[in-house]
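Q: turn this into a structure:
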Amino acid sequence: MASTSILLLATLLALASWQSIASDPSPLQDFCVADKHSPVLVNGFACKDPMAVNADDFFKAAMLDKPRDTEKSKVGSNVTLINVMQIPGLNTLGISIARIDYAPLGENPPHTHPRATEILTVLEGTLYVGFVTSNQANRANQLFSKVLNKGDVFVFPEGLIHFQFNPNPHLPAVAIAALSSQNPGAITIANAVFGSKPMISDDVLAKAFQVEKGTIDWLQAQFWENNHY
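A: Predicted structure coming up:
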């Protein structure tokens, strides 16, 4: 019985140690340009033949230099993400970048990146930003927030719910975000909960949010816009 307990403890410690270092795969060569046409299924993309690689595999022209349209967005923001899908040379390098445009009073609503930490720099305007911790005993869903001005930097830890809001009713704002994954992903909370396909049962959501089912039905009937393009 004792040996079984020791084996179980050792296994749990090994899993915990492995999980703590799990991240995007580290490169074992100069580059592994994504071959999006390869039939091989791996965690990421198979490598393109190095002899067929050229400078364009590491380049994307004029993607982040111009403001994106925020007027058509219900949340008043527009995210322009440059990840491995736009630059195949990012494959295995564990990084991507995004430009975020905010209309006056626009926001990038509460969301998470399941595979990346984000570091945000304000280029123009003012942003109110924050993230919420997990339900640890000593910090039960604590909010960490700041008001950022031009040149300020803020970090959102991997996987935690975070947001950005432009409090200025007259002027837009712009930020650049770097993310520690070639494909960070984005789960916008309202979209995922009320706009999933197929929908989550209103019985489940009514109990989870402690409201009437009619409120859930109304929320599920809304158009939940994706501002992460």
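Q: only C-alpha atoms from now on, for both contacts and neighbour counts.
A: Fine.
Q: secondary structure class for His170?
A: For His170, the assignment made with DSSP: H, G, I helix; E, B strand; the rest coil gives coil.
Q: so it sits against Pro104, correct?
A: Yes: with contact defined as C-alpha atoms under 8 Å, His170 reaches Pro104; the gap is 5.4 Å.
Q: between these two, which one's more packed in?
A: Counted by other C-alpha atoms under 10 Å, His170 and Pro104 do not tie: Pro104 has more neighbours, with 21 against 9.
Q: next, the contact list for that one, please.
A: Pro104 makes contacts with Gly76, Asn166, Pro167, Asn168, Pro169, His170, Leu171, Pro172, Ala173, as judged by C-alpha atoms under 8 Å, 6 or more residues apart in numbering.
Q: structure for this one too, so we can compare:
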Amino acid sequence: MEGFHFLQALFILTLASSLAYASDPSPLQDFCVAINDPNDAVFVNGKVCKGAKLATADDFFFSGLNIGKITSNSVGSSVTPVNVAQISGLNTLGISLARIDYAANGGLNPPHTHPRATEILVVLEGTLYVGFVTSNPDNRVIAKVLNKGDVFVFPVGLVHFQFNPGKSKAVAIAALSSQDPGVITIANAVFGSDPSINPDVLSKAFKLDKSMVKSLQSKF
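A: From the prediction side, this is the model:
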């Protein structure tokens, strides 16, 4: 009977660990600095890596998150990513960062998802209204107003957003559980796909007149 209980507990722990797995695979070496030249290199985690003895400090370095970006665009926000594309030494390490700048009076990081990462966001400056939407069938909005120093988590794969309701700019830093979390901005993907999705599909899905669908497609 004790053996049965042990096997039962082992099964439960194994199942829990598999369900909790939500980041990139663990590396099997200290690091694997990504390079674009495939000659005489090793392919690991979607990137070609140079020899460990050729790695330098610059392979693990990025400068510039102290510099804000211009937010005078259609949504009033700008993202500065720091993933494996910017720091080649992040390859296989399963983490990345981003700085987000939000314009005053309505700067928005539009509803989007990260298909490969959970995100944790800390507000460095200003005020943000943030939230995410749970899966079907509930589609419940879980949202909160954040101030300087506040932290909020967006679970992997769920649609989420950030909005600046304040009269001054806002700045936040996001950490993500993937070297390359990916991003799918909902409106861009749906109305700005190339080639365009058949308007009949979107008209029925969003309960919109087809002319309205075509108008929205023309804006993305």
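Q: hmm, back to that, write the PyMOL selection for whichever of the contacts of Pro104 of the first structure are buried.
A: Selection of buried members from the contacts of Pro104 of the first structure for PyMOL, criterion 16 or more other C-alpha atoms under 10 Å:
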select buried, resi 76+166+167+168+172+173
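Q: go through the contacts of Pro104 of the first structure and name the one nearest Ile119 of the first structure.
A: Distance to Ile119 of the first structure across those (C-alpha to C-alpha) is lowest for Ala173, with 16.4 Å.
Q: thinking that closest one is in contact with Thr121, fair?
A: No: using C-alpha under 8 Å, Ala173 of the first structure is not in contact with Thr121, being 11.1 Å away.
Q: show me where the second structure has strands.
A: 34-35, 42-44, 47-49, 77-82, 96-102, 108-113, 119-125, 128-133, 141-146, 151-154, 160-163, 170-176, 184-185 (DSSP state E).
Q: can you lay out the ones you listed as TSV showing distance to Ile70 of the second structure?
A: What follows is these, written out as TSV (distance: least, C-alpha to C-alpha, whole Å):
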stretch	distance to Ile70 of the second structure
strand 34-35	30
strand 42-44	36
strand 47-49	31
strand 77-82	7
strand 96-102	8
strand 108-113	13
strand 119-125	16
strand 128-133	18
strand 141-146	22
strand 151-154	24
strand 160-163	16
strand 170-176	12
strand 184-185	19
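Q: out of the ones you listed, nearest to Pro27 of the second structure?
A: Here strand 42-44 is closest among the strands of the second structure (C-alpha to C-alpha), at 9.1 Å.
Q: how far off centre is the longest helix seen in the second structure?
A: Determined from DSSP state H, the single longest helix within the second structure is helix 2-20. Computed by C-alpha atoms, centre = their mean, to the nearest Å, the chain-centroid distance of helix 2-20 of the second structure equals 31 Å.
Q: now swap in stretch 114-124 of the first structure and tell me
A: 9 Å.
Q: and what of stretch 100-113 of the first structure?
A: 12 Å.
Q: and stretch 20-28 of the first structure, by the same measure?
A: Distance, stretch centre to chain centre, for stretch 20-28 of the first structure: 18 Å (C-alpha atoms, centre = their mean).
Q: distance between the ends of that stretch?
A: Stretch 20-28 of the first structure has an end-to-end distance of 20 Å (C-alpha to C-alpha, to the nearest Å).
Q: just stretch 44-58 of the first structure next, same as before
A: 17 Å.
Q: now stretch 203-222 of the first structure
A: Using C-alpha to C-alpha, the two ends of stretch 203-222 of the first structure sit 18 Å apart.
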